[in-house]
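sharing a model that was predicted from the sequence below.
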Amino acid sequence: MATQDLCRGSRAGTMMAIYRRGLFASRPVRAGERVLEISLDLMIAPSDLPGELSTVLSSTVKPWTKLALIVLMERYKGQAKLQSSAWAPYISCLPEPAELDNTFLWEDTELSYLRASPLYGKTRERLEMITTEFGQVQNALDVWPQLFGKVSLEDFKHVYATVFSRSLAIGEDSTLVMIPMLDFFNHNATSFAKLSFNGLLNYAVVTADRDYAENDQIWINYGDLSNAELALDYGFAVPENPYDEGSKTTSWFSCVPGSSTANRDA
């Protein structure tokens, strides 16, 4: 993995207090240099769900839900000290529930601050969708406690937040995958660096869009996302977001106790 010699992870307080995690250059990096290269066989895809589970799930179960089930299984393996997979180091680095701040995880009293914003309705819609998906897989969760442990709707909401903010479609068939290490890059709306996928060689790559000095944080751009979209899908908002088009989402988001206008738990 190219990241191993270019970047190192950092938690809150080690480099920049407003970021819980990020990737920082361990040596100078030049614009155009690859800072991440991940092979397809290291990515987590819905097809990695065990066959016995796939056969009992409804055909309407969404790909992200299957990814959520995989993450739940991997986490339970770690908690129960069962045999772990090659993804264990990555899964162990995913954020804990208390570190997630997506609006659909807020308490009703917190969410009421957004009642005048379109984000309120979108959050309610997302909650309804997550609840529906949980209902579709609840039987599998109940039948195989040895795979998942005990999973509540709240647990499922948190793993949904983890998966949805860390999965993306790749390839001609738009396969939804989680790419280890990619999600440790923090978002910068001014960055031109984005993930690209080489379908011929089957690997994903991120190329630096600027020069970085040693210890600089390396950024990518999650997309042309408004603060409402960032708050819903990633759990943060950014000041002076160029994609907000005059929206007041940042001021609504920042006035809620405990919310974050800095950046997400990458």
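Alright, I've got the coordinates.

when you work out contacts or count neighbours from here on, use the C-alpha atoms and nothing else.
OK.

name the SS class of residue 168, please.
Three-state assignment for residue 168 (DSSP: H, G, I helix; E, B strand; the rest coil): strand.

look up how far residue 199 lies from it.
Here residue 168 is placed at a distance of 15 Å from residue 199 (Cα to Cα, to the nearest Å).

between the two, which one's more packed in?
residue 168 (15 against 12; other Cα atoms under 10 Å).

check which residues of the lengthiest helix in the chain are buried.
Looking across the chain with DSSP state H, the single longest helix is helix 118-143. Under the neighbour-count criterion of 16 or more other Cα atoms under 10 Å, helix 118-143 has 119-120, 122-123, 126-127, 130, 133-134, 136-138, 140-141 buried.

show the subsequent helix or strand relative to it.
helix 145-148 (DSSP states H and E).

can you name the element that comes right after that next one?
Counting by DSSP H and E, the next helix or strand C-terminal to helix 145-148 is helix 153-164.

what comes up buried for that next one?
Buried residues in helix 153-164 (16+ other Cα under 10 Å): 156-164.

contact partners of stretch 86-106?
Stretch 86-106 has contacts (Cα atoms under 8 Å, 6 or more residues apart in numbering) with 42, 71, 74-75, 78, 111, 123-124, 126-127, 157-158, 161-162, 180-181, 231-236, 259-260, 264-265.

next up, a second structure to put side by side with the first:
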Amino acid sequence: MTRSQDPKQAFSAWLRANGAHLDSLAFKQSADGAQSRGTGVFTNSSVTLHESIPLASVPATLLVSMDLVLQAAKEGTSDSARRLASCMNGASRALAAPQTSGPGWERTTLLIFLLWGYASLVRGEEASTACGDDKQRLDATFWAPYIRILPDIGEIDTPVLWTDNAALAGLEGTELAAGVKAKRSALLREFEKLRPHLNLLDAGGGDIFTPERFAWADAVFWSRVLGLGQALREFGGQPNASSDYHLIPLVDFCNHSPDANIRWHISEDQSHVVELRSTPTKGDAPLEVPADSELFISYGDRPNAEFLFIHGFVLPDNPANVLKLSVPFLENRFLNSDEEPQEDPTLEDDDAVRTAALNSLAVKTALLKDLGIRGMLTLAQPQYPVSDSDELPDPTTIVDPTFGMLSQRAACAMAVAVLTPQDGVERTEAGKYVIGGHELRETTVPALRAALETLPHWEVLRLRVWAVLLEIVNYKLCALYEGEETWRENRDDGASAPASAARIAKVQMFREGQKTMLLAACQLLQGLQERWAELDVVCSFLSEMQN
């Protein structure tokens, strides 16, 4: 590869020279209207897609994983491999366990790989034109065509890398505002810890790595990585494969579409080739695709918050949009409040109240952890039944009165969160959980649900859930409207640069999706609260409490 050679053509040639098959494909600039999608995968001639026939393939020798990086550091003999070994040794010492094992360490090694390749490219080291054997794969210059075609800092349009204040201000009032700030702070702390060791990757001895470059590597990783480990262990004949995260040159340039026409697939033989094949079609009929058509894979059914945060795009009217919120334990209202605690006649003093709250919170969090529920809940868009009638069924008569907004797991987590000391949630010395005096037979969601339903005031508990959720949703809705008003007042719509205008349009679409979700949740929860407040059992219970 020469510096004057087109990066896309050089990348294609490199793939072919090293065993990849992509005869019908080319890499071209992709766009959705005025919004750039970066480099995409296109047909260079008309093709017929068959689900059982690979359209393209990437050999196992071109898959980038932690195993490759560790092998290069251990067995590589080039100067760049020795620099990598020094960096890896230093990084493993700088990071305390558990950061040197599991998914976190896999991510770190792949970030180091990307920065290793970047440093080699910056210093002008050229890749060999010969086919890659194991020794060549262990040298940074081998990967230069891949590193060179990756989007640079200014081409990755994710909020963590934005310098556009107008777009960043548009995130205020949404769940991403705090997420972006937290991510930036975490990356900066991580970079400062690794910086002395990353600098060992630079043959020039200079300081070419910046916080922005480290954030670039993180963005490249998260927007491209695929979890192949489980598939390799189950279908690829590699029962001892230790790496899960993989970067796959060629496959990772496929853009997303809800109407994807191709998918990635691991070959069933021992070659462990990653293939691109047609998505299933009706009756297994072949799919005719004209020349110069972009091919898309699916990144999965994900909400716009995730798409924007990781990939830098949003989908209009995304049916997978959700709201995420922390489990609202009642105990936190006291523990996190600066206000004077309300008197509890069953407890002697404030210290006792705090101790009781901490103990109750510990039992609840342990219970949810054992159920596989870790701190966050997801509210989906309600799916109302299609009917000729405009009226919905009475929610008190159906299994799921939220129409899919709350999964059974989320509903149980909410019920646990709003249990009071009077409701009785305890843990025995034997580690068993007790709800309302009834010991759980097993720590499962169905068993918990059954125990909750035996409570004489189960419907009161559900009313409590609707009320707490409605309060949270209303708070988020107010924050969204306030953020919108502030954004509108201070935004310079002279964001005349096309990139800025497109980014602001993206943010606006994201905000509208959040607003739609919150309004739908608010309407549903208001109706549920009003209906449950009318139930005789609820009215009787509340009347007894007042007396």
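Nice, thanks for sending it over. All of these numbers come straight from a predicted model, not from anything done at the bench.

just the TM-score for the two chains, thanks.
TM-score for the superposed pair, counting by TM-score structural alignment, normalised by the length of structure 1: 0.83. Supporting figures: 257 aligned residues with a Cα RMSD of 3.1 Å.

how about the buried residues of helix 153-164 of structure 1 in JSON lines, adding distance to residue 190 of structure 1?
Listed next are these as JSON lines, based on distance: Cα to Cα, whole Å:
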{"residue": "156", "distance to residue 190 of structure 1": "33"}
{"residue": "157", "distance to residue 190 of structure 1": "31"}
{"residue": "158", "distance to residue 190 of structure 1": "29"}
{"residue": "159", "distance to residue 190 of structure 1": "29"}
{"residue": "160", "distance to residue 190 of structure 1": "28"}
{"residue": "161", "distance to residue 190 of structure 1": "25"}
{"residue": "162", "distance to residue 190 of structure 1": "24"}
{"residue": "163", "distance to residue 190 of structure 1": "25"}
{"residue": "164", "distance to residue 190 of structure 1": "23"}
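
in these, find the pair that's most separated.
156 and 164 (11.7 Å; Cα to Cα).

gap between the strand or helix carrying residue 473 of structure 2 and the chain center?
Taking DSSP H and E as the definition, residue 473 of structure 2 sits inside helix 458-490. Offset of helix 458-490 of structure 2 from its chain centre (Cα atoms, centre = their mean, to the nearest Å): 23 Å.

so how far is residue 50 of structure 2 from residue 480 of structure 2?
For residue 480 of structure 2 relative to residue 50 of structure 2 (Cα to Cα), the value is 46 Å.

more crowded one of the two?
For residue 480 of structure 2 versus residue 50, neighbours defined as other Cα under 10 Å are more numerous around residue 480 (23 against 19).

measure the closest residue to the more buried one other than its chain neighbours to residue 477 of structure 2 for me?
Spatial nearest neighbour of residue 480 of structure 2, chain neighbours left out: residue 173 (4.3 Å); criterion: Cα to Cα, 6 or more residues apart in numbering. Residue 173 of structure 2 sits at a distance of 8 Å from residue 477 of structure 2 (criterion: Cα to Cα).

pretty sure residue 302 of structure 2 sits in a helix.
No. Going by three-state DSSP, the assignment for residue 302 of structure 2 is coil, not a helix.

in structure 1, what residue corresponds to it?
Alignment note (TM-score structural alignment): residue 302 of structure 2 maps to residue 225 of structure 1.

on the three-state scheme, residue 296 of structure 2 is what?
strand.

if we ignore the residues flanking it in sequence, what's nearest it?
Nearest non-adjacent residue to residue 296 of structure 2 (Cα to Cα, 6+ apart): residue 260, at 4.8 Å.

and the one you found, what does it touch?
By Cα under 8 Å, 6+ apart, residue 260 of structure 2 lies in contact with 279, 295-298.

compare these with structure 1 and list the ones that remain.
Retained in structure 1 by both residues aligned by TM-score structural alignment, their matches' Cα atoms under 8 Å are the following of the contacts of residue 260 of structure 2: 279, 296-298.

with these in mind, which one is nearest to residue 29 of structure 2?
Nearest to residue 29 of structure 2 out of those is residue 296 (Cα to Cα; 13.6 Å).

my read is that that closest one contacts residue 262, right?
Yes. The pair residue 296 of structure 2 / residue 262 is scored as a contact, 6.0 Å apart, by Cα atoms under 8 Å.

map residue 182 of structure 2 across to structure 1 for me.
Taking TM-score structural alignment, residue 182 of structure 2 has residue 125 as its aligned residue in structure 1.

to clarify, my last question referred to residue 214 of structure 2.
By TM-score structural alignment, residue 214 of structure 2 lines up with residue 156.

before we move on, what about residue 150 of structure 2?
Aligned against structure 1 by TM-score structural alignment, residue 150 of structure 2 finds its counterpart in residue 94.
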